[in-house]
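Novice: Got a predicted model here, sequence first, then my questions.
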Amino acid sequence: MSRKLFGTDGVRGRANTHPMTAEMALRLGAAAGRYFRRDGRNRHRVVIGKDTRLSGYMLENALTAGLTSTGMNVLLLGPVPTPAVGFLTRSMRADLGIMISASHNPAEDNGIKFFGPDGFKLSDEAEAEIEAIVAGEVAPAQPANIGRARRIDDGRGRYMEYAKTTLPSGLRLDGLKVVLDCAHGAAYRAAPDVLWELGAEVIPLGVKPDGFNINDGVGSTHPQACAEAVRAHGAHLGISLDGDADRVVIVDQTGRVADGDQIMALLAGRWAAQGRLKGGALVATVMSNLGLEHFMAAKGLRLERTRVGDRYVVERMREGGFNLGGEQSGHIVMTDYATTGDGLVAAMQVLGAMAETGLPASDLVAQFEPVPQMLKNVRYAAGADPLAAEPVRRVIAEAEARLAGTGRVLIRKSGTEPLIRVMAEAEDEHVLREVVDGIVAAVEQAA
């Protein structure tokens, strides 16, 4: 069953523009409610969290109307990180979890992500079924079966207490000075409080959301702000989360930025040494650096690759019984702790390693030398398909032949924006630039 409404991470778009309208949110809520109430009973519940975008109010109310119209009881969490929704969906025995967020995108965008009763994101098949219901007529509940809605005031606190349990009992972060950039997003209260309660000295950044400033010059897509603060304050570490706190990048004490690949390498190496790495493998996407693959092989471990999207990483982890995976962008999935990427918990694993080993961050988050990699994005008009153009296919084939045995080329459409992502890796940086620029030029001309 094909999907047109759902992308690689739920439904996403510009607020008040299809599909991110109140009308569509209402229909999505009603369709999801009907999908999860197929047995007709009136005991079902859904938890809804959101980040700090202004449009979150609109979408939250519309989803609530749609869900209650089909008999779902709605529990409203307010601003909480995406992993909190996954955790609380299971903890509160809900049938469905929904996160309203466009993650690292700018404030004018928003999105709707769905979680099943097990706390994991819905499968492609489930999303396709919900999309089919949206396209048809959604049968409302009888008047006596309309659902109720209520606010859950302590959802953030429940998640915070759980997050703290992911560090070994008795381990404290005393003496560590940490810059924590929350991107003016969903973790702006939870993350600083957790680290402070564990003993760290926290220098907060990006903790004053106003509905419009989420990810604006801060957060994991703009780690320079965190790096500058680390150097200015002489901090031991910088943590830069994204708008919904399901991804993280780390800044060492010198201001150098470490992406998700380096974080995964650190955790994989430590967990393998401790006998905790299930299956002797790490699951990552095709975007992860070749250097990570070489690092894993040198330790006698495997790197299993999936298509781009943390949902596909999680699917492979569950299929193979693996407990560590993620994306170069900073989604770190640790199924021992969470059902989705959790930026705060991943950062705490790095802090825990610092506390246990006494080593500086620069020694811990530079596990391998990356193979030179270049990524460029090309925007294209709706309805266009630049990758189908013969000149583009020819240039890509020539690039693949040129890098055969010394690098690789990866061209794909973004699942969340109208972008063609052109990525290549090669030992020779001059050749790398020529290859990427050549493909970008061809795609731009076709677009």
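Specialist: Now that the structure is in, tell me what you want to look at. Residues are numbered from 1 along each chain as shown.
Novice: Could you use CA atoms for every contact and neighbour count after this?
Specialist: Fine.
Novice: The stretch 301-447 of the chain: helices as residue ranges?
Specialist: Under the criterion DSSP state H, counting those that start in this stretch, helices of the stretch 301-447 of the chain are mapped to 310-320, 343-357, 361-364, 390-403, 429-446.
Novice: no no, the stretch 101-250 of the chain
Specialist: 124-135, 155-164, 190-197, 224-233.
Novice: would you turn those helices into CSV with mean neighbour count and distance to Val286?
Specialist: Shown next, in CSV, are the helices of the stretch 101-250 of the chain (neighbours: other CA atoms under 10 Å; distance: least, CA to CA, whole Å):
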stretch, mean neighbour count, distance to Val286
helix 124-135, 18, 19
helix 155-164, 18, 29
helix 190-197, 20, 30
helix 224-233, 20, 26
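Novice: contacting residues for Ala384?
Specialist: Ala384 sits next to Ala447 when contact means CA atoms under 8 Å, 6 or more residues apart in numbering.
Novice: which non-adjacent residue is nearest Phe120?
Specialist: Once flanking residues are discounted, Phe120 sits nearest to Thr339: 5.3 Å by CA to CA, 6 or more residues apart in numbering.
Novice: Tell me which of the helices of the stretch 301-447 of the chain lies nearest to Gly291.
Specialist: Taking CA to CA, helix 429-446 is the member of these nearest to Gly291, at 14.8 Å.
Novice: name the helices or strands packed onto the closest one?
Specialist: Counting contacts by 3 or more CA pairs under 8 Å, 6 or more residues apart in numbering; DSSP states H and E, helix 429-446 is packed against strand 373-379, helix 390-403, strand 419-426.
Novice: Format the ones you listed as TSV; extra columns: distance to Leu176 and mean neighbour count.
Specialist: Formatted as TSV, those follow (distance: least, CA to CA, whole Å; neighbours: other CA atoms under 10 Å):
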stretch	distance to Leu176	mean neighbour count
strand 373-379	32	17
helix 390-403	44	17
strand 419-426	36	21
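Novice: can I get these in TSV with distance to Ala191?
Specialist: TSV is the format used below for those (distance: least, CA to CA, whole Å):
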stretch	distance to Ala191
strand 373-379	30
helix 390-403	43
strand 419-426	31
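Novice: Put this next to the previous one:
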Amino acid sequence: MGRLFGTDGVRGLANAELTPELGMSVAVAAARVLAERDRSHRPVAVVGRDPRASGEMLEAAVTAGLASAGADVLRAGVLPTPAVAYLVGELGADLGVMISASHNPMPDNGIKLFAEGGHKLADTVEDAIEARLYEPGSRPVGAEVGRVRDLVDAGERYLGHLRLAGAGETPLAGLRVVVDCANGAAAELAPEAYRRAGAEVIAIHAAPDGLNINDHCGSTYLDEVTGAVREHRADLGIAHDGDADRCLAVTADGATVDGDQIMAVLALALRERGELVEDTLVATVMSNLGLHLAMRDAGITVRTAAVGDRYVLEELRAGGFALGGEQSGHLVLPAYATTGDGVLTALRLMARMAVTGRTLADLASVMVALPQVLINVRVTDKATVAAAAEVRDAVAKAEVELGDRGRVLLRPSGTEQLVRVMVEAPTRDLAERIGEQLATVVASVT
């Protein structure tokens, strides 16, 4: 059996792989591990969810598990993932639980855990929880059973935080924005946050019914927001995913602005205010070479982490850096958030437009993305492929051909027998040709 926790909690097909029984067991084990770490008080947990239908079932299971293990539960309802992380820190809770599968389709769901302060759990803590998953143990009775209450002002607390951490004193009056809420957790809060900051807001896919989350909308499907930006003659479009920890953008003329470009814009803004610690940005190995080139020209160092926002967070915390993120739109500003926050990112991006008086297209032009090709090759044994001499030779040959005009990255999948072949080059034709050559070599290894 593989490790239960992936790079972003426990995920699976709801009620098939991720069952209420599993959700309850994870909650009980988490409460027990936390109780052992600090016996001075009864643990307190904040529980939130996105609006997918299975979240109701899993919320009940997780809440029951926590209370049965002696933890008090603050039930926050439907909220973005970063709101749950914020509330854990703001309320001094011991644990946060977010029930969401982020950008995944509606039938999936997941359980994300946050430690005190709203930080993602360390691997060692996840391992301890997994080790205790089905371990028998005594349960509290009587007055020691955990209590459950609704945190009725959870949304308002988060909006108050965003008012200060997002646009701040910069009014967004005059900006017209289309926001695609992905029929997800931010369907009410994201448009409200942008309106309170002064923007004119057109919200689309903001009517979740439990079944329509991420359904041909949001950050994984930009056609809708692009069309709406043109229809409403908006200054920009913002697209979130189901739990709103991501943010992608669209310019007034319909061009996509991905996480790399948003990072470039915000890095320059932070550096201008003297807030970019050590003039350093944290990205992942999948970030476009164009980001590295743009930051080098601006005198900003780019440190790379493995793919996954938890690895970006680890690098940010280790170096005390001020900004990091992924091409997918997961951006972290550690001074204001402990995890990726798509609404905060959007507010910061719009504030930069308001302060400079520049269009999003103009701001994003600081970075020119190189054509990037990604090919997933199914293999029998990804470890054997990674170690194969013929694969190393093929990569070395491709790197010689590209020189400093591009790059090659072969990355085994963390969950499947796949090798991901990524090539960046000055032209798409060259990237595709080299990518296909490498994929052929990878596929030939047995």
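Specialist: Looks like it arrived, so ask away. What you see is a predicted model, and the numbers here were worked out from it, not measured in a lab.
Novice: thinking again about what came up before, to Val85 of structure 1, which of the helices of the stretch 101-250 of structure 1 lies closest?
Specialist: For these, the distance to Val85 of structure 1 is smallest for helix 155-164, at 8.8 Å, taking CA to CA.
Novice: residue in structure 2 matching Pro117 of structure 1?
Specialist: Using TM-score structural alignment to pair residues, one finds that Pro117 of structure 1 aligns to Glu116 in structure 2.
Novice: hang on, isn't its match packed against Gly92?
Specialist: Yes: Glu116 of structure 2 lies in contact with Gly92 (CA atoms under 8 Å); the separation is 7.0 Å.
Novice: Give me the more crowded residue out of the two.
Specialist: Glu116 (20 against 15; other CA atoms under 10 Å).
Novice: How about the contacts made by the more buried one?
Specialist: Glu116 of structure 2 makes contacts with 88-89, 92-96, as judged by CA under 8 Å, 6+ apart.
Novice: In helices, which of the residues you listed fall?
Specialist: 88-89 (DSSP state H).
Novice: Please pick the buried ones from the contacts of Glu116 of structure 2.
Specialist: In terms of neighbour count (16 or more other CA atoms under 10 Å), the buried residues within these are 88-89, 93-96.
Novice: Need the residues that contact stretch 82-100 of structure 1.
Specialist: By CA under 8 Å, 6+ apart, stretch 82-100 of structure 1 touches 36, 44-51, 56, 59-60, 110-121, 155-156, 159, 186, 244-246, 338-342.
Novice: typed the wrong thing, it's stretch 136-151 of structure 1
Specialist: Identification of contacts with stretch 136-151 of structure 1 by CA under 8 Å, 6+ apart yields 27, 30-31, 34, 42, 64, 67-78.
Novice: ok so, going back, between all of the contacts of Glu116 of structure 2, which two are at the greatest distance?
Specialist: Largest pairwise distance in the contacts of Glu116 of structure 2, by CA to CA, is 10.5 Å, between Gly92 and Gly96.
Novice: for the stretch 51-200 of structure 2, what spans make up the strands?
Specialist: In the stretch 51-200 of structure 2, strands defined by DSSP state E, counting those that start in this stretch lie at 72-78, 95-99, 108-115, 148-150, 176-180, 200-204, listed in chain order.
Novice: for Glu326 of structure 2, what are its contacts?
Specialist: Applying CA under 8 Å, 6+ apart, we find Glu326 of structure 2 in contact with 259-260, 283-284, 286-287, 307-309.
Novice: Closest to Arg196 of structure 2 out of those?
Specialist: Gly259 (24.3 Å).
Novice: Arg34 of structure 1 against Thr70, yeah?
Specialist: Yes: Arg34 of structure 1 lies in contact with Thr70 (CA under 8 Å); the separation is 5.9 Å.
Novice: quick one: which of these two has more around it?
Specialist: Neighbour totals were compared for Arg34 of structure 1 and Thr70, and Thr70 leads with 28 against 25 (other CA under 10 Å).
Novice: hang on, the earlier thing: please tabulate the strands of the stretch 51-200 of structure 2 in TSV, including the columns distance to Gly2 of structure 2.
Specialist: What follows is those, written out as TSV (distance: least, CA to CA, whole Å):
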stretch	distance to Gly2 of structure 2
strand 72-78	30
strand 95-99	21
strand 108-115	16
strand 148-150	33
strand 176-180	36
strand 200-204	39
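Novice: So which of those is nearest Leu236 of structure 2?
Specialist: Shortest distance between Leu236 of structure 2 and those, using CA to CA, is found for strand 176-180: 5.2 Å.
Novice: Next, the mean deviation of that closest one compared to structure 1.
Specialist: Following the fit onto structure 1, the mean deviation recorded for strand 176-180 of structure 2 is 0.5 Å by mean CA distance after the TM-score superposition for structure 1.
Novice: so what secondary structure elements neighbour that strand?
Specialist: Packed next to strand 176-180 of structure 2, using 3+ CA pairs under 8 Å, 6+ apart, are strand 200-204, helix 223-231, strand 236-239.
Novice: Can you add distance to Gln372 of structure 2 and give these back as TSV?
Specialist: Below are these laid out as TSV (distance: least, CA to CA, whole Å):
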stretch	distance to Gln372 of structure 2
strand 200-204	30
helix 223-231	20
strand 236-239	22
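Novice: Of the ones you listed, which is nearest Val442 of structure 2?
Specialist: helix 223-231 (33.3 Å).
Novice: Give me the helices and strands touching that closest one, please.
Specialist: Using 3+ CA pairs under 8 Å, 6+ apart: helix 223-231 of structure 2 touches strand 176-180, strand 236-239, strand 248-251.
Novice: Buried deepest among these, which one?
Specialist: Among these, strand 236-239 has the highest mean neighbour count (mean count of other CA atoms under 10 Å), at a mean of 30.
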